[in-house]
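K.L.:
Sharing a sequence plus its predicted fold:
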Amino acid sequence: MAQRQAPQLTKEQLLHAFRKMAEIRYFEERVHLENQSGEIPGFIHLYAGQEAVAVGVCENLRPTDVIGSTHRGHGHSIAKGCDLDGMMAEIFGKETGLNHGKGGSMHIADLSVGMLGANGIVGGAAPLAVGAAFTGKYKGEGNIGVAFSGDGGSNQGTVFEAMNMAVVLKLPALFIFENNGFGEATGADFAVGSGDIAARAAGFGLPAEKVDGTDFFAVHEAARRAVERARAGEGPSVIEAKAYRWYGHFEGDPGLYRTKEQLAEIKKANDPLRIFREKVGRKVTAKELDAIEADVRQQVDDAVEFARNSPWPSPDELTTDVYASY
């Protein structure tokens, strides 16, 4: 099915989607390495292995659409258009970061591209996205709100309330549940009482479907249907995307809930970039994709140098941007 869907996208769209997935992969791999040097302050939660979800969804969005993210937000930020230099500098805690070094990894935000922010509150994106969706409906501009949550976040009461409100008010909202198998170190098969995130969400009265979160084309097609439905005034939708994170819950997590052999098999069998290459068809050549990967590697290397050479925030900036004033 996914292979039949691939030709619906132009060559330019396919190349752009692959570039975004490559940006996420190499950004995360480099952050993983840089974190070991001790230069990066705070917690880091890496998104590698789930690239197809963020990109498959965000390739259907407009710049004016709004997304809310999770503590594992680098991938969503990149997919929505956040600048790599600004993101890397933010993670390094530098003044040139998107949030002047004050947000760090778990709170990267850029309202100019519709990124409400990564969020250290589990399930925190759902009510924010519903607020954005209400704004979109009230103003009649056709914009939608998208909430990314994990399998752990799917159990939060605020998420249930947000889905219910979106249904009651028939809001242009999309709830994406990235089921990577573990809420920190607790298996989703234990923590999700019903054992089925999508079916439970459907009980709130909105369409809900499951997709292979390692297959860009499967995610893209499901998101396309949900986005079109939202823009047509038909209300919210849910997508549960099954994927696998390649690193621990956070940098430093020993990951004892998975064996080295299991992780090696996951990387071999469930690599979103490799799956994209296999399903992309004849519109794009391997040489073109190789060139994108090489270019992205250099772009990420440059982002690290930019961050490393950027100044630290001045002490007199400590009390700025603390509260919003209207």
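P.N.:
Sure, I can see it. Residues are numbered from 1 along each chain as shown.

K.L.:
going forward, measure contacts and count neighbours with C-alpha atoms only.
P.N.:
Noted.

K.L.:
Contacts only, for the most centrally placed residue in the chain.
P.N.:
Against the mean C-alpha coordinate of the chain, by Cα atoms, centre = their mean, the closest residue is His76 at 2.7 Å. His76 is in contact with Ala54, Val55, Cys58, Ser69, counting by Cα atoms under 8 Å, 6 or more residues apart in numbering.

K.L.:
Comparison target below:
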Amino acid sequence: MTAMLDRPSDVDDGLTPERLLRAYRTMKSIRMFEDRVHDEFATGDIPGFVHLYAGEEASAAGICAHLDEDRDTIASTHRGHGHCIAKGVDIKPMMAEIFGRTTGSCRGKGGSMHIADLSKGMLGANGIVGGGPPLICGTALASKIKGDGGVGIAFFGDGASNQGTTAEAMNLASVWNLPAIFVAENNGYAEATAAKWSVSADNIADRAAGYGMPGVIVDGFDFFAVYEVAGEAIRRAREGGGPTLIEVKLTRYYGHFEGDQQTYRPKDEIGHARESLDCLKRFRARVTETGRLTDAQLDQVDAQVAQLIDESVAEAKAAAVPGAADLLTDVYVKY
């Protein structure tokens, strides 16, 4: 049976003021990073395609807040910047990678859709729709064999929920009882195709029953709700309870890609989301009203993140681009 958590969570399990500040810093870093990439892309200095995660911050932050750097892994999507930041990938190499510079996370060869950092357990953003779920079956199987308590998390969109790779990965994870979590970030559109038109079930999480795993729906604008749901699913996976499908319902603030005119969206949809549903506004209101944090503490984080983003862009623009000598580096693995 599919459970639903679309109410404000009452559970602050383990969320000390320090962890709350860390969660806010993560979400604010994602938002400022994406807003700045949006502006810089418009100048023509960023090569390739860019797909922005702004508006979806609570999903990545709420889930990755439970993860360890050394034993837990995530697989991402073409909209992967937020997942990278939430998993601890350094922002400066990320920005350099987006600008296609040699100081980038992948030495300027991957760009926006292929940022990866295996040292952080980030298996990579992925331009293949539905490419991530099979990967985390591999890392989850490795953790199960080693007995290290690690989990694998696959983020994917509503479009990828219809892919055979996703279906096969969920079936395999259930058959092998893997410590795997499948996170369907349902922002309502697969490119320009509405999920209500393309997804046969009322909810993506309803499909969990077909794979013998729990399915949970959660409000993706509420960090605390996502944190609660993810904590339970990850705890269950670590203890040998098997996989879970989590559907996070949210929206993106920008188009499918930079340059998308978004004529398929209702005119007031984005404005309503920014004004009334924004996860950062909700988070700030909750922690200040309850006295857990102050506006001054959050404002300080805002200033620190803004400075980091400015430095990241400046250093990226000053770095070198890959040359002819770099063509054959990092292509083959030598054993």
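P.N.:
Right, received. Where do you want to start? This one's a predicted model, so the numbers in the text were calculated from it and none came from an experiment.

K.L.:
Next, give me the two most distant ones among the contacts of His76 of structure 1.
P.N.:
By the measure Cα to Cα, Val55 and Ser69 form the most distant pair in the contacts of His76 of structure 1, at 13.2 Å.

K.L.:
Out of the contacts of His76 of structure 1, who's the most crowded?
P.N.:
Ser69 (35 neighbours; other Cα atoms under 10 Å).

K.L.:
what's the counterpart of it in structure 2?
P.N.:
For Ser69 of structure 1, the aligned position in structure 2 is Ser76, judged by TM-score structural alignment.

K.L.:
Please report the distance of that match from Pro133 of structure 2.
P.N.:
Ser76 of structure 2 is 9 Å from Pro133 of structure 2, where distance means Cα to Cα, to the nearest Å.

K.L.:
any common contacting residues for those two?
P.N.:
With Cα under 8 Å, 6+ apart as the test, Ser76 of structure 2 and Pro133 both reach Ala154, Phe155, Phe156.

K.L.:
Could you single out the nearest of these to Pro243 of structure 2?
P.N.:
Among the shared contacts of Ser76 and Pro133 of structure 2, Ala154 lies closest to Pro243 of structure 2 (Cα to Cα), at 11.0 Å.

K.L.:
secondary structure class for the counterpart of the closest one in structure 1?
P.N.:
The equivalent of Ala154 of structure 2 in structure 1 is Ala147 (alignment by TM-score structural alignment). State at Ala147 of structure 1, reduced to three classes by DSSP: H, G, I helix; E, B strand; the rest coil: strand.

K.L.:
Ala147 of structure 1 touches Glu178, doesn't it?
P.N.:
No: the pair Ala147 of structure 1 / Glu178 is not scored as a contact, 10.5 Å apart, by Cα atoms under 8 Å.

K.L.:
How about the contacts made by Gly215 of structure 2?
P.N.:
Contacts of Gly215 of structure 2 by Cα under 8 Å, 6+ apart are Met1, Thr2, Ala3, Ala205, Asp206, Arg207, Ala208, Ala209, Thr244, Leu245, Ile246, Glu247.

K.L.:
Just give me the match in structure 1 for it.
P.N.:
With TM-score structural alignment defining the correspondence, Gly215 of structure 2 maps onto Ala208 in structure 1.

K.L.:
again, but for Thr329 of structure 2
P.N.:
Alignment note (TM-score structural alignment): Thr329 of structure 2 maps to Thr320 of structure 1.

K.L.:
Confirm its match sits in a strand?
P.N.:
No: Thr320 of structure 1: not assigned to a strand; according to three-state DSSP it is coil.

K.L.:
any idea how far Lys102 of structure 1 is from it?
P.N.:
In this view, Thr320 of structure 1 and Lys102 of structure 1 are 10 Å apart by Cα to Cα.

K.L.:
Neighbour count: the two, which is higher?
P.N.:
When neighbours are counted by other Cα under 10 Å, Thr320 of structure 1 and Lys102 differ, and Lys102 comes out ahead with 21 against 9.

K.L.:
Understood, closing this out.
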